[in-house]
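**Q** Just to be clear, the model below is a prediction. Sequence and coordinates:
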Amino acid sequence: METKFISLTSGITAAYRQAPANPNPANPTLVLLHSFLTSLELYGPQFNNSKLTSKVNLLAIDEIGHGKTKGPTGWSYWTTAQMVLDLTDALDIPKVYALGTSQGGFIVSRMAILRPDKVLGIIPIGSSVYAETEDTRELGCWNAPQVFPPWYRALYSPGPNSTFEAPSFFSDDLIDVGFGDVVTKEQHAYWTQSIRDTYRGDEGRKKMLMCTTCLGDRDSLEFRLPEITCPVLIPHGTKDRVYSVALAEKYAKLFTSAPSVLLKVIDEGQHFLSASHPKETDEIVLNWILDCEGKRLAYK
């Protein structure tokens, strides 16, 4: 599938991909948002699933600071959420479902808060609604305060660093926790090279530093979740090494204004669940969207 570009009024040039190439206006649209330091390429299995693309229009987007999207030097997940909403407006897509893996899940929740009129449902996968705290670590989530200091040290520079290359431990750590023990040699090689190519030179260093800062310093949505009024689907893997099933069970209860909240735990599923278990994930997502559409159209 061809990657396309669109210039938005915010000054951002967003990279995106659609399947089918000519979306069916009768089908619902599902926005796909990727995880930290990856890109829209994370959703290759979904773009190759003809059963999914025959019933749902897919729209995968490179987030700010990632892939081929060109954006500001400083941003937050709120900025990216607004960019995604602007992009769908520019493409004349009136309403969307939004799926996000890990940090993509942070973004889809913010989209639903910003534009409840546009977002029909959200699907945070392997994600969280909290900041990184001692409470989340007690529920079996990753130890962010232990991870972030060496990341920041590797990315800081007192002046321009034109020879910067992304340290290999970034890609190694990402691949290890994202794909777990089901990673293939091809996946490992692809994402290692992708991170190396995307975050090169001083511009790449600054972008990578901002991605890391955005992840580590994000705000909690704990007290804003009642603002989300659309259905919520939470697929979560039992082998997710970043955010635990216990965390997902806890935050699922906070969507008090959502008409429905469904937590689907997938046995042996990894943090990048749509990549480690695409068949199971796609089936759950497709059935849920079709069910939501049936109920929505029945009440129109």
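**A** Sure thing, it's come through. Predicted model only: the values in this text are computed from it and were never measured.
**Q** CA atoms for contacts and neighbours, from now on please.
**A** OK.
**Q** from the chain's centre, how far out does stretch 97-115 sit?
**A** Relative to the chain's own centre, stretch 97-115 is displaced by 7 Å; criterion: CA atoms, centre = their mean, to the nearest Å.
**Q** wait, stretch 116-131
**A** The chain centroid and the centroid of stretch 116-131 are separated by 9 Å, computed with CA atoms, centre = their mean.
**Q** Which strands or helices does the helix ranked longest in the chain pack on?
**A** The helix of greatest length in the chain, counted in residues with DSSP state H as the criterion, is given as helix 278-298. Applying 3 or more CA pairs under 8 Å, 6 or more residues apart in numbering; DSSP states H and E, one finds that helix 278-298 makes contact with helix 44-47, strand 232-237, helix 273-276.
**Q** What residues sit buried inside that helix?
**A** Neighbour-count burial for helix 278-298, counted by 16 or more other CA atoms under 10 Å, picks out 278, 281, 282, 284, 285, 286, 288, 289, 292.
**Q** here comes the other one, which I'd like you to weigh against the first:
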Amino acid sequence: MPYIQSGDVKLHYRDSGEGYPLLFGHGFFMDSEMFAPQLRALNPTHRVLAWDAREHGDTEAPDTPFTYWDQAGDALGLLDALELPSAVIGGMSQGGFIALRMALLAPERVRALILIDTEAHPCSAPDRDSYRALFAQWGLCGPVADLAVPLAGQLIGEPALEQVWIDRWRARTGRSIQLAARCLLDREDIREQIAAITCPTLLIRGSEDRAIAAERMDFLSEAMPNATEVVTIAGAAHAPNLTHPGPVNDAISSFLHEHRI
């Protein structure tokens, strides 16, 4: 499996195809495997990469607190190690939190953004309370059915795939998610900053997403100067690129073609 060293992080990534690079970051509790449909579909025309965030997948990182700004630095370090001066940066949920910060930190490295079920808002107080309770139980009990089944339903929303990911979570029992949880729950509000992001931006949302409210993605469409209207994927939950890859890949391909990328 390919790894690069980005600072003190041994970062695992997937790499497929040739052409202008697309780099995808996954959501919380997921890993780079969730972008397998994009690696398969888009690699005839583009080099498609996906990476594992800290405390997810096969990436190895120090046991110290971190932020989404730090993880934006991790992803920029991956571009450096692969000698890629720029890329289209994609992200689902927390991967989008990171992508937005990459565009703020290094706009010259971000040719365009693909944001899937994500937001610039901070975690709301009710969500913070409910997720903190979930993470505490997960830390004590691991991915037992009472926790994993409802979570998989919210994140994925397709029974056959839900079991695949529950099995992946159970295979990783014993690995901590507490620092990643702190990063998620304590993320700051960047709504006032995103008007500075001027690159072309594709927005995609599952119609049945219960994690990111529709109005939060509408805010991105209104606040970012070169963002599309939100492309809604009918019947999809929080991970449409995984559960409904056909319409998502079509939207991405059309966006790339429109911008001659």
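**A** Yep, it's here. Note that this is a predicted model, so its numbers are computed, not measured.
**Q** Adding mean neighbour count and distance to residue 83 of structure 1, write the helices and strands packed on helix 278-298 of structure 1 out as a markdown table.
**A** Output for these, formatted as a markdown table (neighbours: other CA atoms under 10 Å; distance: least, CA to CA, whole Å):
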| stretch | mean neighbour count | distance to residue 83 of structure 1 |
| --- | --- | --- |
| helix 44-47 | 18 | 22 |
| strand 232-237 | 25 | 21 |
| helix 273-276 | 24 | 23 |
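**Q** need the ones you listed in TSV with distance to residue 96 of structure 1, can you?
**A** Compiled in TSV, these are given as follows (distance: least, CA to CA, whole Å):
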stretch	distance to residue 96 of structure 1
helix 44-47	17
strand 232-237	13
helix 273-276	19
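**Q** Just tell me what residue 117 of structure 2 corresponds to in structure 1.
**A** Matched by TM-score structural alignment, residue 117 of structure 2 corresponds to residue 126 in structure 1.
**Q** what's the distance between that match and residue 267 of structure 1?
**A** Applying CA to CA, to the nearest Å, one obtains 13 Å for the distance of residue 126 of structure 1 from residue 267 of structure 1.
**Q** re earlier: do you know which of the helices and strands packed on helix 278-298 of structure 1 lies nearest residue 136 of structure 1?
**A** Of all those, strand 232-237 sits nearest to residue 136 of structure 1, with 15.7 Å by CA to CA.
**Q** what's the most distant pair in the buried residues of helix 278-298 of structure 1?
**A** Pairwise distances across the buried residues of helix 278-298 of structure 1 (CA to CA) peak at 20.7 Å, for the pair 278 and 292.
**Q** Aligned to residue 153 of structure 2, what sits in structure 1?
**A** Residue 153 of structure 2 maps onto residue 176 in structure 1, with residues paired by TM-score structural alignment.
**Q** Contact partners for that match?
**A** Contact criterion CA atoms under 8 Å, 6 or more residues apart in numbering gives residue 183 as the residues in contact with residue 176 of structure 1.
**Q** could you show me where the helices are in the stretch 1-150 of structure 2, in order?
**A** The residue ranges that make up the helices of the stretch 1-150 of structure 2, judged by DSSP state H, counting those that start in this stretch, are 36-42, 68-81, 94-105, 125-141, 145-155.
**Q** Give me the neighbour count for residue 177 of structure 1.
**A** A count of nearby residues for residue 177 of structure 1, using other CA atoms under 10 Å, gives 18.
**Q** Just say helix, strand or coil for the residue nearest to it when sequence neighbours are not counted.
**A** Closest residue in space to residue 177 of structure 1, ignoring its immediate chain neighbours: residue 241 at 5.9 Å, by CA to CA, 6 or more residues apart in numbering. Applying DSSP: H, G, I helix; E, B strand; the rest coil to residue 241 of structure 1 yields a three-state assignment of coil.
**Q** got a list of what the residue most central in space within structure 1 touches?
**A** Within structure 1, one residue has its C-alpha closest to the average C-alpha position: by CA atoms, centre = their mean, that is residue 104, at 1.8 Å. The neighbourhood of residue 104 of structure 1, defined by CA under 8 Å, 6+ apart, consists of 32, 33, 34, 35, 36, 124, 127.
**Q** of all these, which comes closest to residue 83 of structure 1?
**A** Proximity of the contacts of residue 104 of structure 1 to residue 83 of structure 1, judged by CA to CA, is greatest for residue 33, which lies at 11.8 Å.
**Q** so how far is residue 38 of structure 2 from the equivalent of residue 77 of structure 1 over in structure 2?
**A** For residue 77 of structure 1, the aligned residue in structure 2 is residue 68 (criterion: TM-score structural alignment). Applying CA to CA, one obtains 23 Å for the distance of residue 68 of structure 2 from residue 38 of structure 2.
**Q** and if you look at residue 170 of structure 2?
**A** In terms of CA to CA, residue 170 of structure 2 sits 25 Å off from residue 38 of structure 2.
**Q** ditto for residue 255 of structure 2
**A** For residue 255 of structure 2, the distance to residue 38 of structure 2 under the criterion CA to CA works out to 14 Å.
**Q** Likewise for residue 59 of structure 2?
**A** In terms of CA to CA, residue 59 of structure 2 sits 20 Å off from residue 38 of structure 2.
**Q** still on that earlier bit, contacting residues for the match of residue 77 of structure 1?
**A** Residue 68 of structure 2 makes contact with 97, 98, 101, 183, 187, according to CA under 8 Å, 6+ apart.
**Q** Please apply the same query to residue 118 of structure 1.
**A** Counting by CA under 8 Å, 6+ apart, residue 118 of structure 1 makes contact with 94, 95, 96, 112.
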